[in-house]
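Asker: One predicted model, sequence on top.
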Amino acid sequence: MEKKSYTFEEIKQKLVNYCVYQDRCHSEIEQKMRDFLLIPEAKDEIFLYLIKENYLNEERFTRSYIRGKFYIKHWGRTKIKMNLKQKGIIEKLISKCMDEIDADDYEKTVNKIYQDYFSKQKGLKEYQRKSKAIKHLMSKGFEYDVILDVINNE
């Protein structure tokens, strides 16, 4: 099946809609542009338009990504940071936007995930349950020192 060809304006509108539906980062827009066989000049023009009209805003994307991954998916900072880097977001911007996560909420989340996971471990010794719960939290991207602080202060 051959690809339907679109006019420049149609492609531009499709990319606007793509940004309006959900905050996007530059690499997602580039990926989407690959679907349309655009010449570099056309790509640049669309990029500039999306930025100028504030459809594409890397800081806004980063902030909403951090909020979503923490408050909805319950990911830790490490996993969030790693995934943002894969999307081409620079370290400086990631660090600047990490204030989207409230420190108390972070601690409470670590504690809750720990308690929930720990209580589900049956038929194991205490230290084994603890170690499994720590591994689980680390796999969700929480920092080892933060995990230890939380469980040592319970």
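Answerer: Nice, thanks for sending it over.

Asker: rest of the way, CA atoms for contacts and neighbours
Answerer: Will do.

Asker: For the protein, just list every one of the helices.
Answerer: Taking DSSP state H as the criterion, the chain carries its helices at 8-21, 26-35, 40-52, 58-67, 77-86, 91-97, 103-120, 126-139, 144-152.

Asker: Mean neighbour count, those: which tops it?
Answerer: Here the criterion is mean neighbour count by mean count of other C-alpha atoms under 10 Å, and of the helices of the chain the winner is helix 58-67, at a mean of 20.

Asker: Contacts for stretch 37-54, please.
Answerer: Stretch 37-54 is touched from outside by 8, 12, 16, 33, 56-57, with contacts defined as C-alpha atoms under 8 Å, 6 or more residues apart in numbering.

Asker: ok, the residue nearest the centre of the chain to V20 distance?
Answerer: Most central residue of the chain, judged by C-alpha distance to the mean C-alpha position with C-alpha atoms, centre = their mean, is Y65 at 4.2 Å. In this structure, Y65 and V20 are separated by 15 Å, where distance is defined by C-alpha to C-alpha, to the nearest Å.

Asker: Put this next to the first one:
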Amino acid sequence: MSSSDILKLRHYCAYQERCHMEVREKCRELKLYGEEAEEAIAHLVTEGFLNEERYAKAFAGGKFRMQQWGRKKIRQALKQKQISDYCIRKGLAEIDPAAYEQALLSLAERKYQSLRGEQYLKRQYKTLQYLLQKGFEQELVREAIEQIAKKED
């Protein structure tokens, strides 16, 4: 493992938060395999360039704020990146419950309004499907839709 490889990996991690899986992929691109790659990752962790808890917090906060993903979708995406359950919990804890509820209501209302021409049940069903696909919990989605449907009456 050359110092230029470590330098490239440092830059890669400094540019934005990365998870171990992404860094392993980058190591493969740099032709670092097995023991060399693990050594490089350990080096980056020691130096503070790589921290999965920090990554999970940044990922969860970003996906929620920018793309308005729900907790379930964020959890699934982090699991696909092989993030530990502990780090996933820490990441999801970054999401403010009041902001989460507000985002859910806002998305629900916008979707429900966009379906004005549809029948009542179809409108509710399509709104429900949209919010579940965004990763929001079924119970919270049902409550939000009921709340919006009551306003319409």
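Answerer: Looks like it came in fine. Just so it is clear, the structure is predicted and the values come from calculations on it, not from any experiment.

Asker: on that earlier part again, which residue lines up with the residue nearest to the centre of the first structure in the second structure?
Answerer: Aligned by TM-score structural alignment, Y65 of the first structure pairs with F59 of the second structure.

Asker: Wait, E58 of the first structure touches H26, no?
Answerer: Yes: A contact is recorded between E58 of the first structure and H26 when judged using C-alpha atoms under 8 Å, the distance being 7.1 Å.

Asker: Number of residues surrounding the equivalent of E94 of the second structure over in the first structure?
Answerer: In the first structure, the residue paired with E94 of the second structure according to TM-score structural alignment is E100. Neighbourhood size, E100 of the first structure [other C-alpha atoms under 10 Å]: 16.

Asker: And E100 of the first structure, how far from F36 of the first structure?
Answerer: The value you get for E100 of the first structure to F36 of the first structure, if C-alpha to C-alpha is used, is 35 Å.

Asker: for L84 of the first structure, same thing?
Answerer: For L84 of the first structure, the distance to F36 of the first structure - C-alpha to C-alpha - is 25 Å.

Asker: Let me see the contact set for the match of E94 of the second structure.
Answerer: Taking C-alpha under 8 Å, 6+ apart, we find E100 of the first structure in contact with 63, 66-67.

Asker: Just send those back as JSON lines, with distance to I80 of the first structure too.
Answerer: As requested, these are arranged in JSON lines below (distance: C-alpha to C-alpha, whole Å):
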{"residue": "R63", "distance to I80 of the first structure": "11"}
{"residue": "I66", "distance to I80 of the first structure": "7"}
{"residue": "R67", "distance to I80 of the first structure": "10"}
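
Asker: out of those residues, who's nearest R77 of the first structure?
Answerer: Out of those, the one with the shortest distance to R77 of the first structure is I66. That distance is 8.4 Å, counting by C-alpha to C-alpha.

Asker: Just list the residues touching that closest one, thanks.
Answerer: 80, 97-98, 100-101.

Asker: go with 6 Å
Answerer: The contact partners of I66 of the first structure, by C-alpha atoms under 6 Å, 6 or more residues apart in numbering, come to none.
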